[in-house]
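S.K.: Have a look; sequence and predicted model below, questions after that.
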Amino acid sequence: MDTWINGVVCADLSVLQKTLEVSEMMDVRSFDVIDSLYREKGYLDGDELASSLDISTRTLRDIIKDVREHVEQYGATISYKNNFGYRLEVHQKTLFESFLAQEKKNIENMRFDYPVTSDERCDYIIRRFLLSSTPVKSDDLCEELGISKTTFAQDLRHVRQILSRYELQVEVQSKKGLAVSGSEKNMQSCMADFVFYNDFASSASFTTHSIGQFCRQYEQKIRTCVNRVLSDNDYHMTDLGINNLVVHILITLYRGQMDPSKPDLSDVKINEDEYRLEISMAQQMADLVADYTGMTLLEEELGFIAVHIIGSRLFSREDENLISMETLNLVRDLFEEIRRHYGISFFDDMELFALMCMHMEPMIQRVRNGIPMRNPLLDTIKSENPNGYDLAVYACRWLSQRLNASIDENEMGYMALHFGIALDGMKKPGQKRVLAVCASGVGTSRMLKYNLEKLFGNSVESITTARMSEVTQMDLSEYDLIVTTVPFDYPVSTRVIQVGCYLSQSDQDALRNAFTASSDNADQLIRAFDPAMYIENGDAETWQQAVEQLCKGMSSCINIPDDFLKLTMDREMLSSTYIGNRCAVPHPTSVVLEENRIAVMHLKKPVVWSNGKRVEWVFLIGMKRYEDAGSDQLIHALYELIGDGNALRQLKLDASYDHFIRILQSVLSVQSEAEDDFFR
């Protein structure tokens, strides 16, 4: 019989002894303090350390007092210095690191049974709801978590926000307690994220929980059934897709045991004539599962399994004939929409067209039936290629309207991989597109082009020649440099250099400077961060207020469209712009400005962002309409800053504009042009 110990279902009471043993070890907060000081390798401000751990400075002082003697047993000391903070000095490295590694292992297992931070408690509460067959009383949760009713009420509000993203609600059942309600499909999706696709699945808490024991007993059997059917039918699925399917079957069977009335998964949209093979394979899997486990999958659940199979099919070039006309037309129309909205044409990239078709064929079935496809690279994709991700966000918004189905950010991330590679291939790093302008003669144009090619060789991606009379009909923003033999009076942002047809020594020197110098040096990049658009200690209480205040500040300095705020809010609703390190980068769905500008806010108190994460720094990005190297450098510099934890810690100590600029300059000075491109 299952027994609840600290909110965890345990198969036998022997686990109680282990729990009592763990309670005698170092607690989570003490470990976090020691670990933070060790990773700092220097002094760490007390206020900053307390804030990062969601504790008061008084609590921090008490913890430091308690752990000082403890770490001394393992060859380390903790000291304090006015105006600098705390510092951990290690005198016996091997002994201390061995101690820290063992404590880390113990603590990682404890976090799920004894959550400390608000985020950890919210995860605990959600798992408690999902894994309980009966309503859970709030008093029991308060006792298990060791928190007051006021703190629990605050956590519960956050829990409701998280569950709303799955279209689930927390119901109060009179005299019984709290329970989660919603469709079975959404319930399973939430359960997959909070039980299987996070660190809980590899913890001791999962192992001792009844669902962990259920998985240990049946997971390999179900995986064998799935792989056998795929092999028998010579059908290929992605590794992630196979894993998702196994997890889905596990959850379905487990929830079937929790509720003998069986969950309803009948709302599946699938063309039975078109997908006879996949429906047959679902039945084959169900038959094998029954043989291997003794548990039965209902007929209405087979359609859901079939959709998982279809949605994770792995296409190869040999399967291109299986791509439907709907998909071909959808990709073609999507490329046309991107060309209309962004001015970027992918029609010459047949590799991208083929890859996008093979990706979108199963994706259509996933989104129509609400089958989530987890993306373990999502955070990396967002940070490493923001341009490709934003293009994918817009593309998925357009697709969701065409398909009349919502598309989550995991799907956006996969699409961003394709767009990222295509965008990267459009323009080789370091190469320039040059427009050579002459008065009228064909001979002088050819001579100028020849001399430019001779001078710069592979440094030039393309050289386009044009007569002065043709310039007014051209989009000059496509070029990185304009070289002209005649006076050029048109207002353009692109650099213009006037030379002679035969390129004198001074002409060559001027052109070399243009090619070797960055199109936007550090000073030009920093000008994007106007002091009038910098808020040192913002008082916004919600992420919406933060965005509104930054938009207002930007509008007071430069001309922005009337719908700039709306476009920014629309972008946030498509996919959260939280980027990690308690930073968010809101921006509109389109590039709408005449110049690059970034408005910055450092918040006195962190706000909860649209994805439930806490944010201290908000960077409102406004990019100019036409793309140039300066725009790429600006975004790269910002993401370098956000990814530099040490720089952000320094800024937290002094959030003034002058200090921010000094930190930004230091980040720019160490940027490496030879950095590997993740998407390559």
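M.R.: Sure thing, it's come through.
S.K.: alpha carbons only for contacts and neighbour counts from here, please
M.R.: Noted.
S.K.: contacts for stretch 392-410?
M.R.: For stretch 392-410, contacts defined as C-alpha atoms under 8 Å, 6 or more residues apart in numbering pick out 334, 338, 364, 367-368, 370, 372-375, 378, 412-413, 415-416, 419, 574-575, 589.
S.K.: Can you flag which of the residues you listed belong to strands?
M.R.: With DSSP state E as the criterion, strands contain none of the contacts of stretch 392-410.
S.K.: One more to weigh against that first structure:
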Amino acid sequence: MLNSRMKIILRELMTAEAPISSNYLANLNQVSSRTARQDIKDLNGILSGSGALIESVMGKGYRLGINHDKLFRDFLKETLHDSDKGNQEIPRTPEERINYLIKRLLLSEGFLKLDDLAEELYISKSTIQNDIKEIRKKLARYKITLESRPNYGLKVKGNEVKLRFCMAEYIFDRNEPIIEPYLDSISQADIEEISQIIMRKIKVHQITLSDIAMNNLLIHIAIAYNRIESGYHVSLQQEDLKEITDQYEYEVAKEIVKEVEHHFQVNFPSTEIAYIAIHLLGTKIASQSDSVVEQVMDPEIMELVTIALEKVEEKLNLELKDDKELVFALCLHLKPAINRFRYDMNLRNPMLEDIKKNYPLAFEAGIIAGIAIEEHTSIKIDEGEVGYLAIHLGAAIERKKLTLGPKRCLIVCGSGMGTAKLIYYKLNAQFGQFLDIVGTTEYYTLSQYNFEDIDFIVSSIPISINIPVPVIEVNAILRNSDLLKIENRIMKNKQLVYSYLQKDLVFLQKNFTTKEAVLEFLNEELLKKDLVDDDLLEAVYEREKIAPTAFGNLVAVPHPITPKSARTFIAICTLEKPIQWGEKSVQFVGLLCVKKDSQEDLQNMYDRFGQIIDSSTVVEQLVKAGTYEEFMKVFRG
């Protein structure tokens, strides 16, 4: 059976584009390289006969070879998604321990003693007491408390609806398939039957549910059945119940429950039916036709979307507020979302970590939009909801990229095609995604060229004829001054990401052991150089409270919730060993400071951070770099 460290290693190897070193895997698991190598050896033994093999690449690390796809897929279904049922594996990291303990507390019928839990996890009493402090904070988000009774221990206490929401979040891991073997009294066949019942009824009644909404409803009905069997029932205020029973979705919920009752031979009280109706009310999606969209875009929702997008525009200058498709999408999303918020109903977001990791700019825009909505409605927007807002905003950002596209240029050279190709390859390597080189041509054919789709010409010889696009004259062997002229033409208001870095703000291989120590150090350095306001650190911590800025793959990009500097820059700190940052390990910290009232286009900077976050190889090279020159060589990409 795979232990937690092996799962992490296997997942890293499955997603890596290049071999991964044992040092990097050791840092992820917070163990020695020797232990990491032993884990890899043990994992290879388990993989033997399962269609895969971990290969050692001389001088580079390890990669996963899959020689029998079906065998390997079967292995993943049976092993990777197997839970820690029966306590067969012991949680190692603080995050794993806390999630394990929350599951234990939620599933326990009675009190649990701290001494017993500490013994179960092979940790000290003081360690588990610290974990309990963190658990109290996490449970408080669901308005759940821990009841403590001398000589008895701890027990969760809270409204049954909130307990159920919490169970859905922690018992069913958002990164795993939704069916987990925690609910012993319900089989896979039963789960499939519930799924079929839901799908039949929503099809008949033409209620459209997203895959995520469908999964949430399925999870909650399974939990409801399990809890009813244990004698627990949801309680709702009578006035809330009356309002829900008047809704069309309540009738659909009754039909779903009737079939579930028949299958399981169990009686769902009316409050349970109402609870399922809330799911249908809170997650239904209107038809995308313009006429329906106009109907659902009531003035209040429209005002909310306008306020949110104006705030995003003010802070990030993304030019999205006039994107009609985005406005429609947010209106359609927020109308049912307001209904969820009203009942304190969380919508699990299994894509949250992927969104944060792959679309950091969109996630930042989602946070800004969420804060604007909170201020206008006094409704608390949680991190999962921010993730859903970010999906819509990210789609708009990508649409805008497609509309704008890279600049298109034509190369003219009088020294022969060899030199023209040299210029071509140099420009391609230097500017990549920002420049589309449509081709090379000789001077004498230039007058016959169609310039309709050309933004400018790069020429190594003077051009005397009249042509309708700008000409940038360069040396046949490109110099830095030539590249700068081309960069200015391509980027206009944009800047290449490395222009935001300066040598005295890159601090390499420091030995800090906490997030706080890193942030305090960077803050002191920036204050010494008079680059930021005195309250920068406070604004950074305020942003961290909303959602930690550790995006995975050992990278964190902290920043103040509001601008605190007169110019835009990045202060970098890499660490000798990973530190804990919220629930993730971090070894690369990029403190981003955007200037007040900035009109800069920061998309390319976030894109570069996204590329870094996505590549374990790049992160490993960056944290290994011992000099600014070595670091920048990797960072420029």
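M.R.: Right, received. Where do you want to start? Everything numeric here is computed off the predicted structure, so don't read it as measured data.
S.K.: Filter the contacts of stretch 392-410 of structure 1 down to the buried ones and hand me the PyMOL line.
M.R.: Buried subset of those, written as a PyMOL selection, criterion 16 or more other C-alpha atoms under 10 Å:
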select buried, resi 334+338+364+367+368+370+372+373+374+378+412+413+415+416+419+574+575+589
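S.K.: In helices, which of the contacts of stretch 392-410 of structure 1 fall?
M.R.: Residues from these lying in helices, with DSSP state H as the criterion: Leu334, Ile338, Ile364, Val367, Arg368, Leu378, Met412, Gly413, Met415, Ala416, Phe419, Leu574.
S.K.: nearest to Met356 of structure 1, of the residues you listed?
M.R.: In terms of C-alpha to C-alpha, no member of these lies closer to Met356 of structure 1 than Met415, at 7.8 Å.
S.K.: distance of that closest one from Glu274 of structure 1?
M.R.: 25 Å (C-alpha to C-alpha, to the nearest Å).
S.K.: repeat for Arg339 of structure 1
M.R.: Arg339 of structure 1 sits 33 Å away from Glu274 of structure 1, taking C-alpha to C-alpha as the criterion.
S.K.: Who has more neighbours out of those two?
M.R.: Arg339 (14 against 9; other C-alpha atoms under 10 Å).
S.K.: Relative to Glu336 of structure 1, how far out is the closest residue to the more buried one other than its chain neighbours?
M.R.: Once flanking residues are discounted, Arg339 of structure 1 sits nearest to Ser345: 5.1 Å by C-alpha to C-alpha, 6 or more residues apart in numbering. Distance, Ser345 of structure 1 to Glu336 of structure 1, using C-alpha to C-alpha: 8 Å.
S.K.: what about the two, which has more around it?
M.R.: Neighbours were tallied for Ser345 of structure 1 and for Glu336 using other C-alpha under 10 Å; the higher tally belongs to Glu336 (17 against 14).
S.K.: Contact partners for the more buried one?
M.R.: Applying C-alpha under 8 Å, 6+ apart, the residues near Glu336 of structure 1 are Ser345.
S.K.: Closest one to Phe96 of structure 1 out of the ones in helices among the contacts of stretch 392-410 of structure 1, please.
M.R.: Leu378 (35.1 Å).
S.K.: any idea how far the counterpart of that closest one in structure 2 lies from Ile273 of structure 2?
M.R.: Under the alignment defined by TM-score structural alignment, Leu378 of structure 1 is paired with Leu352 of structure 2. Computed as C-alpha to C-alpha, the Leu352 of structure 2 to Ile273 of structure 2 distance reads 29 Å.
S.K.: again with Leu43 of structure 2
M.R.: 46 Å.
S.K.: same question, Ala253 of structure 2
M.R.: When distance is defined by C-alpha to C-alpha, Ala253 of structure 2 is 6 Å away from Ile273 of structure 2.
S.K.: For structure 2, which segments are assigned as strands?
M.R.: 52-57, 61-66, 145-149, 153-157, 407-412, 435-441, 456-459, 471-473, 506-510, 550-552, 554-556, 569-581, 584-593.
S.K.: Give me the helices and strands touching the fifth one, please.
M.R.: Yep, that's strand 407-412 of structure 2 we're talking about. For strand 407-412 of structure 2, the packing partners by 3 or more C-alpha pairs under 8 Å, 6 or more residues apart in numbering; DSSP states H and E come out as helix 417-431, strand 435-441, strand 456-459.
S.K.: where's it relative to the chain centroid, distance-wise?
M.R.: Distance, stretch centre to chain centre, for strand 407-412 of structure 2: 37 Å (C-alpha atoms, centre = their mean, to the nearest Å).
S.K.: number of nearby residues for Ile437 of structure 2?
M.R.: Burial of Ile437 of structure 2 is recorded as 20 neighbouring residues (other C-alpha under 10 Å).
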